[in-house]
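A.B. asks: missing the sequence, but the structure's below:
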């Protein structure tokens, strides 16, 4: 049962990568268009970043984050994949073992010594699967993550531009009023400031509409990929948890045996087994939380509670800024 479960989990993981690869190949032109439109979206606000330290920093921060994410994750998985492929070659196994270890799934009656040719083919096939899955599955995740980082950077630039709309104009109006004290000149300055502020605001609105349009395009392209990944990952977790639930039947199986009339030492051992089996065998995350449905629901509740706390703190900060 353990080998079957591990094989199914590995198969679902590889199938997830195959789904992403097929989606990319069947929508390759759309992916190219996605990248081209991202470049156009960045170019729309690039002129505002030239000569402005804060906007340039926001743009460069997005570039650096996307670069670190891409190279860091892919290099880490590439090194991990190499180790995954090399470790089975140095693993020690009993001489009478009918099978030899492989990178992903150990195939029954495929021995390194007795079936060297078949073992070599299986080993190369699984190594190719490990390395190719790294680029097809994880590479797709990093691709979408990098795009989201760039879009977030554009939203950050837009936020800075919007927050600056009242800085320069109000200062000019106050300076004119304190220097000349003429209502007519102040009114002219206000009219000129209102016109320039309106023009800049219209540009910000157009840029915001372009960002939203791009996000709609991104969502329409990528929504099958997270759906497949979510379903397959949940399927893998369910298979693992289903196997763990078999430990709960140990107590009932021990009680169902023919213990009537047995010696005291037999019944003592049966009580120990039943007592131990009543404690469910669980996988844990960092030796802290068990991986089960209750933990998943509590994690969702905690995430929403933390989100609500952050929103309340943000609203309180905005109210304090408005009152001051």
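C.D. replies: Cool, the structure landed. Note that the coordinates shown come from a computational prediction; the quantities given were computed from them, not determined experimentally.
A.B. asks: alpha carbons only for contacts and neighbour counts from here, please
C.D. replies: Will do.
A.B. asks: Centre of the chain to the host helix or strand of residue 211, how far?
C.D. replies: Assigned by DSSP states H and E, residue 211 belongs to helix 183-222. The chain centre lies 33 Å from the centre of helix 183-222; the measure is Cα atoms, centre = their mean, to the nearest Å.
A.B. asks: Tell me the helices and strands packed up against that helix.
C.D. replies: helix 28-49, helix 139-163, helix 167-179 (3 or more Cα pairs under 8 Å, 6 or more residues apart in numbering; DSSP states H and E).
A.B. asks: What segments of the stretch 201-324 of the chain are strands?
C.D. replies: 284-285, 289-290 (DSSP state E, counting those that start in this stretch).
A.B. asks: Deepest-packed of those, please.
C.D. replies: Burial of the strands of the stretch 201-324 of the chain is given as mean neighbour count (mean count of other Cα atoms under 10 Å); strand 289-290 ranks first at a mean of 14.
A.B. asks: Please compare the first structure with the one that follows:
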């Protein structure tokens, strides 16, 4: 049961990594474009984030989440390799066991060291490819969702603007701008938000 479990785990992991590599390699430009377009979405609303601390916190928070997710999974996998790979040598050194699939036809007697290194290298390669592609999409979704949240707050904050008018030597009073000017500015900001929303939806599609 232990041997079959290890064979199944390694086969499934290597198959997933291979399948993702097959999709990734011919479409590398699309994946690169996916990352570059996230930068465009960010620059589209960067001026609003720099002017509003709340929006800036949303953006920085999404960056931190994406970074923690990526580094966390990376460190998790690299912390598992030193545990899994040398375990057959530590637990059963006299049996010459391999970390994953055993050679039943020769009881691991031929090319034992080479087989050991190949299994460890392939497992590392496959897991990093599989996790890397998954993390790319997860990071893109986190950053895109943050842009939608920023846009939502921008729309919610649309309101008539006030102008401060000084009357003689008395205190300042707040007065409305003319109705047409106020409506024009709100309409202009709303159109800008709608345009940003359409670009985000186009990117999501």
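C.D. replies: Yep, it's here. Keep in mind it's a predicted model, so treat the numbers as computed, not measured.
A.B. asks: TM-score for this pair?
C.D. replies: For these two chains in superposition, a TM-score of 0.86 is obtained (TM-score structural alignment, normalised by the length of the second structure); 197 aligned residues with a Cα RMSD of 2.4 Å.
A.B. asks: State the distance from the most centrally placed residue in the second structure to residue 132 of the second structure.
C.D. replies: Closest to where the C-alpha atoms of the second structure average out (Cα atoms, centre = their mean) is residue 139, at 1.1 Å. Per Cα to Cα, to the nearest Å, residue 139 of the second structure is found 10 Å from residue 132 of the second structure.
A.B. asks: what's the answer for residue 107 of the second structure, then?
C.D. replies: 35 Å.
A.B. asks: In terms of neighbours, single out the busier of the two.
C.D. replies: Shown here are residue 107 of the second structure and residue 132; by other Cα atoms under 10 Å, residue 132 has more neighbours (17 against 12).
A.B. asks: Chain neighbours aside, what residue packs nearest to the counterpart of the more buried one in the first structure?
C.D. replies: With TM-score structural alignment as the criterion, residue 132 of the second structure lines up with residue 139 in the first structure. Using Cα to Cα, 6 or more residues apart in numbering and skipping the chain neighbours, the partner closest in space to residue 139 of the first structure is residue 74 (7.1 Å).
A.B. asks: Wait, the one you found touches residue 140, no?
C.D. replies: No. Contact criterion Cα atoms under 8 Å: residue 74 of the first structure and residue 140 do not qualify, at 10.7 Å.
A.B. asks: can you redo the strands of the stretch 201-324 of the first structure as a markdown table with distance to residue 153 of the first structure?
C.D. replies: A markdown table is the format used below for the strands of the stretch 201-324 of the first structure (distance: least, Cα to Cα, whole Å):
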| stretch | distance to residue 153 of the first structure |
| --- | --- |
| strand 284-285 | 33 |
| strand 289-290 | 35 |
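A.B. asks: To residue 213 of the first structure, which of the helices and strands packed on helix 183-222 of the first structure lies closest?
C.D. replies: helix 28-49 (10.2 Å; Cα to Cα).
A.B. asks: And the closest one, how far out from the chain middle?
C.D. replies: 23 Å.
A.B. asks: relative to helix 139-163, how tilted is that helix?
C.D. replies: Here the directions of helix 28-49 of the first structure and helix 139-163 differ by 30 degrees (axes from the mean of the first three to the mean of the last three Cα atoms, to 10 degrees).
A.B. asks: got the angle between helix 28-49 of the first structure and helix 183-222?
C.D. replies: Using the same axes, to 10 degrees: helix 28-49 of the first structure against helix 183-222 is 160 degrees.
A.B. asks: just checking, what packs against helix 28-49 of the first structure?
C.D. replies: Counting by 3+ Cα pairs under 8 Å, 6+ apart, helix 28-49 of the first structure packs on helix 53-90, helix 139-163, helix 183-222.
A.B. asks: got the contact list for residue 103 of the first structure?
C.D. replies: 84, 85, 86, 87, 88, 123, 126, 127 (Cα atoms under 8 Å, 6 or more residues apart in numbering).
A.B. asks: Kindly apply the preceding question to residue 61 of the first structure instead.
C.D. replies: Per Cα under 8 Å, 6+ apart, neighbours of residue 61 of the first structure: residue 153.
A.B. asks: If you tally nearby residues, what's the number for residue 201 of the second structure?
C.D. replies: Residues near residue 201 of the second structure, counting by other Cα under 10 Å, number 11.
A.B. asks: Aligned against the first structure, show me the partner of it.
C.D. replies: Residue 201 of the second structure maps onto residue 212 of the first structure when the alignment is built from TM-score structural alignment.
A.B. asks: list the buried ones in stretch 157-166 of the first structure?
C.D. replies: By neighbour count with 16 or more other Cα atoms under 10 Å, stretch 157-166 of the first structure contains the buried residues 157, 158, 161, 165.
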